[in-house]
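A.B. asks: prediction below, plus the sequence it came from.
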Amino acid sequence: MSSIIQLLPDHVANQIAAGEVVQRPASVVKELLENAVDAKATDIKLILKDAGKSLIQVIDNGVGMSVTDSRLCFERHATSKIRQAEDLFSLHTKGFRGEALASIAAIAHVEMKTKQEQEELGIHIIIEGSKFVSQDPAVLPKGTSFAVKNLFFNIPARRNFLKSETVEQRHIVDEFQRVAMAHPNIHFTMYHNGSEMFNLPISNFRQRIVNIFSGKTNEKLVPVSEETEILNLQGFVGKPEFSKKNRGEQFFFVNNRFIKSGYLHHAVMAAYDGLLKDGAQPSYFLYLDVPPHTIDINIHPTKTEIKFDDEHALYAILRSSVKHSLGQFNVAPVLDFDRDPNLDTPYQYQNKEAEYPTIQVDSNYNPFADNSQNFSEQNGVKSSKSFSSSSNYRKSEISQPSWESLYVGLKQNTQEIAEMTFENDAVTSSLFEENDIEQEVKRTYQIHKKYIVSPIKSGMVIINQKRAHERVLYEEFLTNMTVKQASSQRLLFPLELYFSSNEMDLLRELQLSLENLGFIFDSITDESMVVSGLPITISESQASIVLDDLLTDLQDGIVSNSFSENDSIAKSMAKSLAVKTGTYLTEKEQENLVHNLFGCKEPNVSPFQKPTFITMSVEDLDKKFSL
C-alpha cells in the first residue's frame, strides 16, 4: 500500500501560511509598517489604491538590507529578530515570526527596492506568487520600499471574501493609527488613490493623538501616569461627557505594541463606575511598559493578544490610576480627608463671629377667635397690623347675605332638575350604549414591552415592535431619498458636530444622500460640520447619535450587504431610530405601528431579512389546549 502522507510544496505551504497571516489588505499594511519601524526608520509613507486591493506600498528611510538579506527575507521562518527559543520572552521588536514576507509573496505580486547607507547601489527584486522573476542592481535612496500589487490574484476565492472598499479602508486606517500612535517619534504619511489622508509629524503622545483624531480631542483628554516596580503606565483617558456608543477610541499599548484585552478594558470601565450612561464607552489611550519576560506575545498569529504573568496586579493598578486621574482633574467626585476645612469658608467671613437669629412672638394672637378685632377690643388689647388685616378679611366674609337666603326656592328648582336629569339619562342610554361597549374593546396589546398582539379573523398576529418599526422607517427613508422631497425642520440654533478626519471624509461622500433625506448642512470642514436642519423624524438630541451610528455601521460593514449607498443609509438610520425593546407604547402608538407596518411594501421582514410578525390561528390554539 502506497503512503498517503506527502510533504507539501513550498508554494502551497506559503499559501496556507498566508491564510493565517494575511486575512485582508490591512494585514499586509500591519506587517510592512512594523518591519519599517523595526528598520529604525524616522519617515514612513503608506500608499494605497482601491483600499489595498490594487496596491499597498510602504516606503521607509531605515537601515535597508544587503543583497543576501533581501533574497533571504522571503524564505519561510527567516528573521533577524530571534536566534533561539528563549528570545521569544525578551522581544523588543515587532515582527519576529519570519512568515510575513513569504506569505505575502505567495499571494501577490511583490516589488522590493532596498539599499543600505554604506552601499553605492541597491537591489531591485520582483516576485510573483513565490516565484523570483528578476533581481537587478539599481540606484536607490537609503531605506526600503515594498510594493504589494494584485493581492490574492492566485486565490480568487479569498479575494471574493473581501468586503467593500469603505470597510477595507477602515481596517487599514485602524492598523495605520495603531502603529502611528505607538511611535510618535516617527513621521507617518498615508495616501489613498492619490489624496493625502494623514500627515503626522514627529511629536509627543498627546499631539499624535490629536493629529490623528482631530476635532475636540485635546480638550477631552485627562492624563494618566503611574510608576511601579511591575508597571510603568502613561497615557490619557477621555472625560465622561465625551463618551460614545462605540469602542472606536480605545487603545492599549504594551511595550509599544497594540493589544486587545477584555480584562484590562474591564479595569478601565470599573474606574468609570457611576460616571457613564448605560451603553456608553469612554475613550482611552494607555501605554503600559512592563518587563518583556513577564509577558508572552506569541499566543496569537496577529500578535494582538498578550498573556501576562500577574494580571490581577495590573488590573488593580490600572483601575486605581484611572480613577485617581479622573478625581484629580475634577472629572469625578472624590473624598479627600486631608483637605483644609478652612477652604470651605469664604475669606471675608473667616474672622467673623456667628450671629444668632432672634425670635419674636406675638403673645396676643389667638387662633381660635372668630373675630380678632372684637376679641382684642373686649380684652382691652390693641390689635396688631396683621390682626387688623385679617379681621377686615373675615368681616368681608361675614358681611354676606344670611345663609337662609341661599335655600329660597330650592324645593321648586329641585323638582325641575330631577325631571331634566331623568330625560337626559334616557336619551344618553339609547344613543351611546353600543359605542361605549365598542370603546372598551382594545384592538392591540403589548406583551413584555417587546411584542404587540392584535386579533384577526382567523386568530391573532404577534408583532415584534422593534423589527416592525425598522421596516416602517426603512421604507420611509428610502422613499424620501429616492423622491428627493423629504421634509426638514429648521433648527433655531445650528448644531456643530465634531468628527475625526477619516469620518469627515466619509460624511462628505454621503452628503448628497443625507441632504435628500432631510439634513441641511451649512458648512463641512476637515474637523467639524454645522447642521442647521434635520429630518422631521429626528430630534435635535438624536442628530449626533444617528450620525455616529451611521459612520460606525458603514465602517464596520454591518450594512455592507446593500444594493446602493441610499440603501445602506436607510438601513443604518432605521436601526438607530427604531423603538427599542423594553419601550412602553400607548394603545394609540401600538395601533399606528400596526397600521403603518401592513401599509409597507414588504411587511413580512425587517430591512435585515428577519421576520417582523407571526400569526397564530384559532386551530393552533385549540391544538395547544387539546394536549
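C.D. replies: Alright, I've got the coordinates. Not measured: the values here are computed from a predicted model.

A.B. asks: only C-alpha atoms for contact and neighbour calcs from this point on.
C.D. replies: Fine.

A.B. asks: is it true that residue 93 lies in a strand?
C.D. replies: No - counting by DSSP: H, G, I helix; E, B strand; the rest coil, residue 93 is not found in a strand; it is coil.

A.B. asks: where do the helices of the stretch 401-550 of the chain begin and end?
C.D. replies: Counting by DSSP state H, counting those that start in this stretch, the stretch 401-550 of the chain has helices at residues 410-439, 465-483, 501-517, 543-556.

A.B. asks: so how far is the shortest one off the chain centroid?
C.D. replies: Centroid displacement of helix 543-556 relative to its chain, using C-alpha atoms, centre = their mean, to the nearest Å, is 8 Å.

A.B. asks: please compare the first structure with the one that follows:
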Amino acid sequence: MADIIQLLPDHVANQIAAGEVVQRPASVVKELLENAIDAGANTIKLIIKDAGKTLVQVIDDGKGMSTTDARLSFERHATSKIKSADDLFQLNTKGFRGEALASIAAIAHVELKTKQETDDVGNTIQIEGSKVITQEIVVTPKGTSVAVKNLFFNIPARRNFLKSDAVELRHIMDEFHRVALAHPSINFLFYNNGSETFNLPVSNFRQRIVNIFGSKTNEKLVPVNEDTEVLKISGFVGKPEFAKKTRGEQYFFVNNRFIKSAYLNHAIASAFEGLLKNGTHASYFLNLDVDPQTIDINIHPTKTEIKFDDEHTLYAILRSAVKHSLGQFNIAPVLDFDRDPNLDTSYTQQKINIKAPQIEVDRSFNPFKNEPIKTESKPSFSGRQTTSFKPTPNNWDSLYIGVASKEINNNNETSVDFSEVQFESEEQTASMFDNNEVEQANTTYQIHNKYIVSTIKSGMLVIDQYRAHQRVLYEDFLKNLTIKEATSQQLLFPLQLHFSKQDVEIISQLKEDLEFTGFLFSEITKETVEITGVPVGVPESEVSIILEQLISDVENEVPDSNFSAADLLAKSMAKSLAIKTGQALKKDEQEHLVNKLFACKEPNVSPTNKTTFITMSVDELDKKFI
C-alpha cells in the first residue's frame, strides 16, 4: 500500500498557523504592538484604515533589526526571546513563539522597514502570501515600521467572516487599550482613517486610565495596594455607584500582560457582594506581579489565558485586598445604614476626656408672672354683685332647629322631644353579597410579577410580560425610525452625560437614528453628550442606561449588512425600557399590555426571537388532574 502521510508545504503550514494566531485585524494589532514593546520603543504609533481591513501599521522607535534579522523574522519559530524550553517558565517578554510575523505574512501584504541606531541605512522587505517580493536598502529612521495591507486577501472565506467596520474597530480599540494600560511609561498614538483618536503621553497608571476613559473616570477610582510574598497587587477598582451593565472596563494585568480569568473575576465580584445592583458589574484595573516561574503563559495561542500554580491563594489575597480598600475609603456600608458620618468622633478627639455639661437653672422664674389677674366685678348700684358672662350669640335660635316643643316638668326639668330631630345621613355601601349586582369577573391575573394569565375560549393564555413589552416597544420604535417621525418631550434642564471617546464616536454615528426616535442633542464633544429632549415616556434617569445598553449592543451584537442600524437601535431601546420581571402591574395595565401585544404584527416572538406567550387548552388542564 502506498504511503499517504506527507509533509505540508511551508505556505500551507503558515496559513494553518495564521488561523490560530490571526483571527481578525485586532489580532494583528496585538502582535505588532507587543513586538514594538519588546523592541524597547519609547513611542509607538498605530495607524488604522477601514477597521484594519485595508491597513494596519505600527511604527516604533525601538532598537530595530539588522538585514539578516529582518529576513529571519518572517520564518516560523524564529525568535530572539527564548533559546531553550526552560525559558518558557521565566518569560519577561510579550512574544516568544516566533509565529506572529510568519502567520501575518501568509495571509496579507506586508511591508517591513527597519534600521538599527548604529547603521547608516535600513532595510525594507515586501512579502505577499509568504513570498518575498523585494528586499533592498532604504533610508528610514531608527526603529521598525510594519504595514499589513489587504488582510486575508488570499483567503476570501475568512474575509467574509469579518464583521462590520464598527465591530472590528471596537476590537482593535480593545487591544490598543489593553497594551496601552499595561505600559503607561510608553507614549502611544492612534490614528483611525487619517484622524487622531488617541494621544497618550508618558504618565502614571492612574493618569493613563483617565486619558483613555475620560476625565470623569478619575473620581470613580478607588486605589488598591497589597504586597505579599506570593502576590503584589496595585491598581484601582471602580466605586459601586458607577458600576455598568457591561463588562467593558475590567482589566487584569499579570506581569504587564493582559489576561482573562473568570476565577479571579469571581474574587472581585465576591469583594463587591452586597454593593452592586442586580445586573451590574464593577470596573477594575489591577496589576498583579507574581514570580514568572509560578505561571504558565504558553497554554493558548492568543496568550490571554494563564495557568497559576496556586490559584486559591491568589483568590483569597485579591478578594481581601479589594474588600479592604473599599472599607478603607468608606465605600462599603456599615451596619447602621442611617448613620450620619458627620456625627462620628474624629481620631484627634477620641482620647480627650469628656466633661459633663454644667446646667444653670433660673430659680426665680415664674411662668404665671405675666398672666392677667382676674378681678371681681364691681357691685352695682342696687347693691348686688354682678357676674360677667360670655356674650350670647345672635343666632342662638339656630342651635335648636328640629326641636318641636319643650315641656317643662314640675321639677323644672326641660324635656326635649327627639321624634322630629334630623340626623346627618351616613353613606351606605353596597353589600358584597348583594344579589342585585353581579361582580364583573377579572380578565387578567399576574403571577409572581412575571407572567400575565388571561382567559380565552379554549382555555388560558400565559404571557411573559418582559418579552411582550419588548415586542410592543420594538415595533413602535421601528415604526418611528421608518417614517422618521417621533414625539419628543423637552427637558427643563439639559442632561449632560460623560462617555469615553470611543463611546461618543458610536453615539455620533447613531445620532441621526436616535433623533428619529425622539432624542434631541444640543452638543456632542469628545467626552460629553448634551441631551435636551427624550422620547415620550422615557424617564430622565433611564437615558444613560439606554445609551450604555445601545453602545454595548453595537459592539457585541454585530450589526452586519442584514441588520440595519434602525433595527438594532429599536431592539436595544426596547430591551432597556421594557417592563422588567418583578414589576407589579395594575389590572388596566395588564389588559393594555395584552391588547397592545396582539395588535403587533408578530406577537408570537420577542425582538430576539423568543416566545412571548403560550396557550393551554381546557383538555390539557383536564389531563393534569387525571
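C.D. replies: Great, that's in hand. Predicted model only: the values in this text are computed from it and were never measured.

A.B. asks: once they're superposed, tell me the TM-score.
C.D. replies: With the length set by TM-score structural alignment, normalised by the length of the second structure, the two chains reach a TM-score of 0.84; 569 aligned residues with a C-alpha RMSD of 3.1 Å.

A.B. asks: so for residue 117 of the first structure, which of the helices of the stretch 401-550 of the first structure sits nearest?
C.D. replies: Smallest distance to residue 117 of the first structure across the helices of the stretch 401-550 of the first structure (C-alpha to C-alpha): 35.9 Å, for helix 501-517.

A.B. asks: quick check: the closest one compared with the second structure, mean distance?
C.D. replies: Taken over the aligned residues, the distance from helix 501-517 of the first structure to the second structure averages 1.2 Å (mean C-alpha distance after the TM-score superposition for the first structure).

A.B. asks: which other residues reach that helix?
C.D. replies: Outside helix 501-517 of the first structure, the residues that touch it by C-alpha atoms under 8 Å, 6 or more residues apart in numbering are 197, 212-214, 477, 480-482, 484-486, 521, 524-528, 535, 551, 565-566.

A.B. asks: coming back round to it: just name the most buried of the helices of the stretch 401-550 of the first structure.
C.D. replies: Comparing those by mean neighbour count (mean count of other C-alpha atoms under 10 Å), helix 465-483 ranks first with a mean of 22.

A.B. asks: tell me what that one is packed against?
C.D. replies: In terms of contacts (3 or more C-alpha pairs under 8 Å, 6 or more residues apart in numbering; DSSP states H and E), helix 465-483 of the first structure is packed against helix 501-517, helix 565-577, helix 587-597.

A.B. asks: from the contacts of helix 501-517 of the first structure, list just the buried residues.
C.D. replies: 197, 212-214, 477, 480-481, 486, 521, 524, 526-528, 535, 551, 566 (16 or more other C-alpha atoms under 10 Å).

A.B. asks: how far does the helix or strand hosting residue 123 of the second structure sit from its chain's centre?
C.D. replies: Using DSSP states H and E, residue 123 of the second structure maps to strand 122-128. Centre-to-centre, strand 122-128 of the second structure and its host chain are 44 Å apart (C-alpha atoms, centre = their mean).

A.B. asks: for residue 21 of the first structure, what are its contacts?
C.D. replies: By C-alpha under 8 Å, 6+ apart, the contact set of residue 21 of the first structure is 27, 99, 100, 103, 301, 302.

A.B. asks: can you show me the strands along the stretch 251-400 of the first structure?
C.D. replies: For the stretch 251-400 of the first structure, the strands defined by DSSP state E, counting those that start in this stretch cover 257-259, 284-289, 295-296, 307-308.

A.B. asks: which among the ones you listed is found nearest to residue 546 of the first structure?
C.D. replies: With C-alpha to C-alpha as the measure, strand 284-289 is the member of the strands of the stretch 251-400 of the first structure nearest residue 546 of the first structure (22.7 Å).

A.B. asks: mean per-residue distance, the closest one to the second structure?
C.D. replies: Strand 284-289 of the first structure, aligned to the second structure and superposed, deviates on average by 1.0 Å (mean C-alpha distance after the TM-score superposition for the first structure).

A.B. asks: now for that strand, which elements pack on it?
C.D. replies: If you count contacts as 3+ C-alpha pairs under 8 Å, 6+ apart, strand 284-289 of the first structure packs onto strand 232-238, strand 250-254.

A.B. asks: number of residues surrounding residue 572 of the second structure?
C.D. replies: 24 (other C-alpha atoms under 10 Å).

A.B. asks: one step back: average gap between the strand holding residue 123 of the second structure and the first structure?
C.D. replies: Mean deviation for strand 122-128 of the second structure: 1.3 Å (mean C-alpha distance after the TM-score superposition for the first structure).
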